[in-house]
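[1] Show me how the following folds:
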Amino acid sequence: MTNRIPIASPVRTAAIVNRYFVHAKKNLGQNFLVDLDAVQGIVRAAGIEPGDQVVEVGPGIGSLTEQLLLAGGKVAAYEVDHSLPEILANELPEKVDGQDLDQRFKLIMKDVLKADFATDLAGFFDLSKPVKVVANLPYYITTPIIFNLLESSLDFTSLTLMMQKEVAERLAAQPGSKVYGPLSIAVQTQMSVDLALEVGHASFMPQPKVDSAVVVLTPLEKPADVGDRKQFNRVVKLCFAQRRKTLANNMKTLLPDKEDREKLLADLDLGPRQRPEQLAISDFIRISQAIAEMNK
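    As a prediction, the model looks like this:
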């Protein structure tokens, strides 16, 4: 069937909701995106070109999926809502650029946090080539999905993710910002962060109480050498344990002895009364490495 009105339009979304008696599930963090400009903005931010291999997380009723396909992408989508496969099969275009839908789209009914990308994508993607990840993420699970993707074996050139605006701002935050913290540092040691566009709450159905933003994460050519990443993240998290306290006070768990803390900070040319949000990522790397040396 030929669908002339995009799924992302409010009229088409409403028609789909009524036809299939589907509704956005709060427990899955679902909100249907009903703003074609925003959807196309996500596709542009991701730089989707003909032939691109795209992993989508949470296709929903297909608003973003449809535009990824029309831009030339070959899409493998992870979904957990078992009420949606029928909708996607019926509402996505039967043919895209002369190809049947099943040649361009694969639905994987699995939680992306449990994905085995090599197995899931084998036979559909050319795994010798990289992919682009595009997703409209549920607010409640944004951070776990980001870290799952960063730690996975998936060879991606970019992650283009829509999320709660507040989280997006934390990802992009720089030293001195009130929202700069462990999340900013953990991501920025591995990825460049670009705030691509903002999407207001009125662009969704039902409307959430907060606005969203689209972030493009691109792997750094040379990720920061943080040593043991698990230990580094622990050090950073403890340094930010209480934002209103000084760095020295927050480091009590890491170094219980006051003289040890003062000596370490002095050796690193860091003031004991500095607050954690004032430090650059390189400072946290030096702190983590120094603590690791002391614990040998």
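[2] from here on, contacts and neighbour counts on C-alpha atoms
    Noted.
[3] residues near Thr143, how many?
    Thr143: 15 surrounding residues under other CA atoms under 10 Å.
[4] Tyr78 now?
    As a burial measure, Tyr78 scores 23 neighbours (other CA under 10 Å).
[5] what sits against it?
    Applying CA atoms under 8 Å, 6 or more residues apart in numbering to Tyr78 gives the contacts 55-59, 107-112.
[6] do Ile285 as well
    Here Ile285 is in contact with 225-226, 232 (criterion: CA under 8 Å, 6+ apart).
[7] Identify those among those that sit within strands.
    Counting by DSSP state E, no part of the contacts of Ile285 is found in strands.
[8] now the other sequence, so there's something to compare against:
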Amino acid sequence: MSITVDYFRNQPPKKHRGQNFMINDANLDFLSRIINRKKSNWLIEIGGGLGFLTEKISNKNNLTVYEVDEHLNSFLKNKFPSLNIERDVRNWQPEDAENDGMLVGNLPYYLSGRILWMVARWPGKIKNAVFTVQKEVADRICSKPGSKSYGLLSGPLQFFYSCKIEKKLSKNSFFPKPKVDSAIITLTNKNKRECFPYSDQYLKLNKKIFSQRRKNAKKLLKKIVPNAMLEKIPDGFRPEDIEPKLGMLLSKNSNIK
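    Model prediction:
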């Protein structure tokens, strides 16, 4: 905590970067233990910050740390001269990566949706993900079909990954203290390789129907999937009622572009 206060004495955390740093050492240990026991061909940490988590996972092979803040990026390069420190994870190209990698990190709110979309889009590349996210986001990822929190990414992520909330975290675990609680989640690949080519279609289909989530699912899909597929959707279903397996079936047979 003293390192955090000293660092930000002359340059306060940037709200537009979503800078809330995990300072609870017990939670950092919990998070790093999960990461360290998982195997992967490469590892990317998103949002290295002051390197508290980086230090605990720095022995992992093929670790790359992304930190978009210019000053923090320089700080990390000085602290970990042997590590590969990059700037903006949004410039990373998953299609060029080796298979069976892992993404980890304390995701800022403004970036969490984009990163989770990436995980759902590239199940052939990403074997595991371990993130700290807002508790509301964690609840949406792990929610059951038919619930109000079941959203656009819930189905695709649950189809390709086992999604689990590992631990709920208080606001007091972070500096500066955020307005909401957080949670540590794990996404473990189910290895459904035959469906990897359809991940993009599933996401595009969900993006279309969840833009009108209160409408009847059959009506929304009438011009997108064959009648034989429409018959598999129970009458009265809305987008949030479509469970992951059915969502993939509809996507594979859709004309979505």
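[9] quick one on the thing from earlier: could you point out which of the contacts of Tyr78 of structure 1 is nearest to Ala38 of structure 1?
    When these are compared for distance to Ala38 of structure 1 (CA to CA), Pro59 wins out at 15.1 Å.
[10] what's the burial count for Lys132 of structure 1?
    Lys132 of structure 1 has 22 neighbours, counted by other CA under 10 Å.
[11] what helix or strand is it on?
    Assessed by DSSP states H and E, Lys132 of structure 1 sits inside strand 131-136.
[12] if we can go back for a sec, narrow the contacts of Ile285 of structure 1 to those that are buried.
    Buried subset of these (neighbour count, 16 or more other CA atoms under 10 Å): 226, 232.
[13] which of the contacts of Tyr78 of structure 1 still touch in structure 2?
    Contacts conserved in structure 2 for the contacts of Tyr78 of structure 1, using both residues aligned by TM-score structural alignment, their matches' CA atoms under 8 Å: 55-59, 107-108, 110-112.
[14] okay, those in CSV with neighbour count and secondary structure next?
    Below are the kept ones among the contacts of Tyr78 of structure 1 laid out as CSV (neighbours: other CA atoms under 10 Å; DSSP: H, G, I helix; E, B strand; the rest coil):
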residue, neighbour count, secondary structure
Val55, 24, strand
Glu56, 26, strand
Val57, 23, strand
Gly58, 27, coil
Pro59, 25, coil
Leu107, 19, strand
Ile108, 19, strand
Lys110, 17, coil
Asp111, 14, coil
Val112, 19, helix
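[15] Can you lay out these as JSON lines showing distance to Leu137 of structure 1?
    Below are those laid out as JSON lines (distance: CA to CA, whole Å):
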{"residue": "Val55", "distance to Leu137 of structure 1": "13"}
{"residue": "Glu56", "distance to Leu137 of structure 1": "10"}
{"residue": "Val57", "distance to Leu137 of structure 1": "7"}
{"residue": "Gly58", "distance to Leu137 of structure 1": "7"}
{"residue": "Pro59", "distance to Leu137 of structure 1": "10"}
{"residue": "Leu107", "distance to Leu137 of structure 1": "17"}
{"residue": "Ile108", "distance to Leu137 of structure 1": "16"}
{"residue": "Lys110", "distance to Leu137 of structure 1": "15"}
{"residue": "Asp111", "distance to Leu137 of structure 1": "12"}
{"residue": "Val112", "distance to Leu137 of structure 1": "11"}
